[in-house]
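[1] 3D, please:
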Amino acid sequence: MALLSLITPDFGLFFWQTVIFLVTLYLLSKFAWGPIMSAMKEREDSITDALSAADKARADIEKLQATNEALLAEARIERDKILADAHKAATTMMEDAKVKASTEGNRLMEAARVSIQTEKNAALHEVKNYAATLAVEIAEKILRKELNNAEEQKKLVSEYIKEVNLN
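    As a prediction, the model looks like this:
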């Protein structure tokens, strides 16, 4: 029966256990339940705040990533524009240099042509003068030979007078 008394409690034991339970419950609710509940509430609030802060941080990060991507795209567009402008400027400079070189080459060619023509004319003039001098010298020598006597001189003068009268 002693074994059975452990399994079946008697009324006194049950009464005192109930009283101790109620006193413990009262003491816990008076002194421990409030702080435990406030600690639980604080913990819940801090977890909620941490979750909302994490969500806000995630949203901020996504917004920053979107902004960064937009800035990168804008920077790429600006880079492409700068490269295109630089290429265009280089092409323009090359074309201008070609035109300038062509113009300068044409100017030098024309100056060379003028110089050559001037030198050619001077050389022709010199050759003509030399030819005229030679012709005069040859004519003088021929006339000296032919006009050694007075009769031939008179004959030549009369021919010249006839030619002058005819013209």
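
[2] okay, CA-based contacts and neighbour counts for the rest of this
    Fine.

[3] hey, which helix is longest across the protein?
    Counting residues, the longest helix found in the chain (DSSP state H) is helix 34-146.

[4] chain center to whichever strand or helix holds Y26, what's the gap?
    Following DSSP states H and E, the helix or strand that holds Y26 is helix 11-27. Relative to the mean C-alpha coordinate of its chain, helix 11-27 is positioned 90 Å out (Cα atoms, centre = their mean, to the nearest Å).

[5] Check stretch 54-61 too.
    Centre to centre, stretch against its chain (Cα atoms, centre = their mean), the figure for stretch 54-61 is 38 Å.

[6] and if you look at stretch 32-40?
    Distance, centroid of stretch 32-40 to centroid of chain: 69 Å (Cα atoms, centre = their mean).

[7] So what touches that stretch?
    Where contact means Cα atoms under 8 Å, 6 or more residues apart in numbering, no residue beyond stretch 32-40 reaches it.

[8] What about L28, how many residues nearby?
    L28 has 14 neighbours, counted by other Cα atoms under 10 Å.

[9] before we move on, the earlier item: next, the angle helix 34-146 makes with the helix or strand following the longest helix of the chain.
    Later in the chain than helix 34-146, the nearest helix or strand by DSSP H and E is helix 150-166. Interaxial angle, helix 150-166 versus helix 34-146 (axes from the mean of the first three to the mean of the last three Cα atoms, to 10 degrees): 120 degrees.

[10] Show me what helix 150-166 is packed against.
    Applying 3 or more Cα pairs under 8 Å, 6 or more residues apart in numbering; DSSP states H and E, we find helix 150-166 packed against no helix or strand.

[11] how about it: buried residues?
    Across helix 150-166, burial judged by 16 or more other Cα atoms under 10 Å covers no residue at all.

[12] Please give the structure of this sequence too, so both can be compared:
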Amino acid sequence: MLDYGAISLELGTMLTQLIVFIILLLAVRKFAMGPIMAVMEKRRQHIENEIATAERSRQEAEALLAEQRRVLDEARSESKAILDRAAKQASDEAARIIAEAQATAERLKADASADIAREVEKAKAELRDQMAGLSVLLASKIIEKELDEAAQKEAVDKFLAQVGERL
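    Model (predicted):
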């Protein structure tokens, strides 16, 4: 026994308490700490699995998002190409229609010019026929009337006036 004034320590009791404490510590370690540590280890593994699953899900979501963006970009570029083709086709069709209209207008103009030329030739032929008839008529009248020079000039002037009215 050790005596320190108000505190006295007995070596046997201390040794017994130390042995009981060590036995209790070993028992707690074996029976309580083992299962608690096993539960804690299971919980740690479960959390790690959840974190890994969440990370895989995040990566899959990012991959799906990237795929959706790629598909959306492809759809946009395809729709732009379709619109460009449609605009080009419309432009080509408009140019074709304009060219056809111009060709038709030129053809109609040429046909009208040809019709006018035919009508002019027809009018000239009719005029020649009338002139010939009038010339014959004038000649017959001149022959019938043996006119003097003044009367002949007057007849020619009258004839030219009649021809001028018909032109």
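
[13] if we can go back for a sec, what's the mean deviation for the helix holding Y26 of the first structure versus the second structure?
    For helix 11-27 of the first structure, the mean deviation from the second structure after alignment is 4.1 Å (mean Cα distance after the TM-score superposition for the first structure).

[14] on that earlier part again, show me how far the longest helix of the first structure is from its chain's centre.
    9 Å.

[15] What's H46 of the second structure aligned with over in the first structure?
    Matched across to the first structure, H46 of the second structure falls on S46, judged by TM-score structural alignment.

[16] Would you quantify the distance from its match to E159 of the first structure?
    144 Å (Cα to Cα, to the nearest Å).

[17] again, but for R76 of the first structure
    As defined by Cα to Cα, R76 of the first structure lies at a distance of 102 Å from E159 of the first structure.

[18] again with L27 of the first structure
    L27 of the first structure is 172 Å from E159 of the first structure, where distance means Cα to Cα.

[19] same check, this time on L51 of the first structure
    Separation of L51 of the first structure from E159 of the first structure (Cα to Cα): 138 Å.

[20] One more: A57 of the first structure?
    Distance, A57 of the first structure to E159 of the first structure, using Cα to Cα: 129 Å.

[21] Same check on M1 of the first structure?
    According to Cα to Cα, M1 of the first structure and E159 of the first structure sit 194 Å apart.

[22] Share the number of residues neighbouring E62 of the second structure, please.
    Neighbours of E62 of the second structure under the rule other Cα under 10 Å: 12.

[23] Please say which position in the first structure it maps to.
    Under TM-score structural alignment, E62 of the second structure pairs with E62 in the first structure.

[24] measure that match to K56 of the first structure for me?
    E62 of the first structure sits 10 Å away from K56 of the first structure, going by Cα to Cα.

[25] next one: F15 of the first structure
    Per Cα to Cα, F15 of the first structure is found 56 Å from K56 of the first structure.

[26] now E146 of the first structure
    E146 of the first structure is 131 Å from K56 of the first structure, where distance means Cα to Cα.

[27] Report the distance from stretch 20-33 of the second structure to the chain centre.
    On Cα atoms, centre = their mean, the centre of stretch 20-33 of the second structure falls 80 Å from the chain's centre.

[28] in the first structure, which residue is closest to the centre?
    L83 (2.8 Å; Cα atoms, centre = their mean).

[29] aligned partner of that one in the second structure?
    Counting by TM-score structural alignment, L83 of the first structure lines up with L83 in the second structure.

[30] if I look at its match, how far off is D73 of the second structure?
    From L83 of the second structure across to D73 of the second structure, the span is 15 Å (Cα to Cα).

[31] Check A87 of the second structure too.
    Plainly put, A87 of the second structure is 21 Å away from D73 of the second structure if you go by Cα to Cα.

[32] what's the answer for Q162 of the second structure, then?
    For Q162 of the second structure relative to D73 of the second structure (Cα to Cα), the value is 87 Å.

[33] Over to I82 of the second structure?
    To D73 of the second structure, I82 of the second structure is 14 Å away according to Cα to Cα.

[34] ditto for I36 of the second structure
    Distance from I36 of the second structure to D73 of the second structure, by Cα to Cα: 55 Å.

[35] ditto for E119 of the second structure
    Applying Cα to Cα, the value for E119 of the second structure to D73 of the second structure is 68 Å.

[36] What of E149 of the second structure?
    Distance of E149 of the second structure to D73 of the second structure, computed by Cα to Cα: 104 Å.

[37] What of A6 of the second structure?
    In terms of Cα to Cα, A6 of the second structure sits 89 Å off from D73 of the second structure.

[38] Which one's more surrounded, the two?
    D73 (12 against 6).
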